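# build me a structure from this.
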Amino acid sequence: MTTPSSRAGTKGVPRADRERQILAAATEEFGRRGYEATTVAAVAGRVGVTKPLLHQYFGSKQDLYLACLDPVGDRLLDAIRSAMAEHATGAPPTPLRVLHALFDALDGQREAWFVLYDPSLPPDSDAASRAAYYRDAIDELAATGTAELLHTAGSGDPLDADALTYAWRGLCTALIRWWINHPDQTPEAMTRRCARLAAAGHAILTADDDHT
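Predicted coordinates for the structure are as follows:
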């Protein structure tokens, strides 16, 4: 006898496949439109299921958001940790490794970054709390990386570290937003572009030093 959890979804699609379709559509909707503007009806319409079926699978809108958030947050954290742990001879600098890891983890679902960084989440909700957990974890990793960079540069000012962590978060967000608008750009192409931009930025910032 077939159990309810293993029955096919609507139109003969197995439930597990239908759930993956719903999560993919919901992740894109939350990432593009934000939590507040995303509706369960819009997600259901994209997948071709009814609202009652979607609620049956995932519960409330917040439950659906959390089901999207956790895989994205875990994937990004794993990617950043792996990139920071790499110490092979000749490997790119840590910031470039981390950026490449982010681009690689988000490829095919680029809007997912904004599921974490969504200002429209209801304050004091489980959704806001869970998203903050992932953002804080990413910030802690960024703080570790920026502290190493500042130590190498001879800076011991804790405000420098705080400012650089803040700037790094904004840089990642800006680059991913640009990437969304340029779908032809692969993770590898984006990493090479970031390397060129970093070199150009360094040249601009040290230009005066060359003439002293």
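# contacts and neighbour counts: CA atoms only from here.
Noted.
# next, count neighbours for A91.
The local packing of A91 (other Cα atoms under 10 Å) involves 10 other residues.
# what helix or strand is it located in?
Under the criterion of DSSP states H and E, A91 resides outside all helices and strands.
# so who does it touch?
By Cα atoms under 8 Å, 6 or more residues apart in numbering, the contact set of A91 is empty.
# that one and V98: what is the separation?
12 Å (Cα to Cα, to the nearest Å).
# how about A26?
From A26 over to V98 the distance is 26 Å, taken as Cα to Cα.
# and this one, so I can compare the two:
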Amino acid sequence: MGKAGTKGVSRADRERQIIDVAVEEFGTHGYAGVSVAAVARRAGISKPLVYSYFDTKDGLYLACVHRVGALLVDAVAAARSRSGSTDHALDTLHAIFATVERHRHAWSVLYDPALPPDGELRDAVRRFRGRLAAMGAAGAARLLTGAGHDDPLDHQLLNEVWQYAVTAVMRWWSDHPDQSAAEMTARCARLLTALGND
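Okay, the predicted model is just below:
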């Protein structure tokens, strides 16, 4: 067990509390719009205490990226039970929706367009995004291969369509936060069924 933080809270618990608040702050206001002081205020602790845990604002954001990136990657990896079928796309979307519903700002933190273009933060984000993209590409490839299509350009195009579609769906959900994960899954199921029947 880590050493105690303020008011008898263990270091590990305090770190989790700070990251939870920071994910919400960064997810709502973006990297550029958040200060360590704002996170400390929301968490009910001092700014020096935040720095003692994370050293810098970048260190705090990096901790947030590792938290939400791991959650999203694990969720998508667990959704592979119907990989290679058209249901796999819906399973993947449902896994993302369920994760983001529990951790509302996870996607926004990992896909923040205002991050610095280079450095450790950008590298960490790229790694998690790359893992998600690779799983999407593998799913698209299995779907096409299973249907007897092995043209590499078809595979490349379907992967691009999938990546942009997921981004568009998540942006739409961000603009419609009243929609639950279950409602989003049902909505996407209707759309995929309609597209498949066209």
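# A26 and V98 of the first structure: which has the busier surroundings?
Shown here are A26 of the first structure and V98; by other Cα under 10 Å, A26 has more neighbours (28 against 24).
# which ones are touching that one?
A26 of the first structure touches 43, 64-65, 68, counting by Cα under 8 Å, 6+ apart.
# looking at the second structure, name the residue matched to it.
When the second structure is aligned by TM-score structural alignment, A26 of the first structure is paired with A22.
# quickly find the element holding the equivalent of A143 of the first structure over in the second structure.
Mapped onto the second structure by TM-score structural alignment, A143 of the first structure lines up with A137. Per DSSP H and E: A137 of the second structure is located in helix 120-146.
# please apply the same query to Q179 of the second structure.
In the assignment (DSSP H and E), Q179 of the second structure maps to no helix and no strand.
# isn't it right next to V169, touching?
No: if you go by Cα atoms under 8 Å, Q179 of the second structure and V169 don't touch, sitting 11.9 Å apart.
# what do those two both touch?
By Cα under 8 Å, 6+ apart, Q179 of the second structure and V169 have no common neighbours.
# just to revisit the earlier point, which helices and strands does the helix holding A137 of the second structure pack with?
Packing partners of helix 120-146 of the second structure (3 or more Cα pairs under 8 Å, 6 or more residues apart in numbering; DSSP states H and E): helix 57-78, helix 86-102, helix 106-110, helix 152-175.
# quick one: that helix to the first structure mean distance?
With the two structures superposed, helix 120-146 of the second structure lies on average 1.0 Å from its match in the first structure, counting by mean Cα distance after the TM-score superposition for the first structure.
# from the chain's centre, how far out does that helix sit?
For helix 120-146 of the second structure, the separation from the chain centroid amounts to 12 Å (computed by Cα atoms, centre = their mean, to the nearest Å).
# going by neighbour count, list what's buried in it.
Neighbour-count burial for helix 120-146 of the second structure flags 121, 124-125, 128-129, 131-133, 135-144 (criterion: 16 or more other Cα atoms under 10 Å).
# now that helix and helix 152-175, what's the angle there?
Relative orientation of helix 120-146 of the second structure and helix 152-175, computed by axes from the mean of the first three to the mean of the last three Cα atoms, to 10 degrees: 120 degrees.
# quick one: the most centrally placed residue in the second structure from D58 of the second structure, how far?
Nearest to the mean C-alpha position of the second structure, by Cα atoms, centre = their mean, lies W107 at 3.5 Å. According to Cα to Cα, W107 of the second structure and D58 of the second structure sit 18 Å apart.
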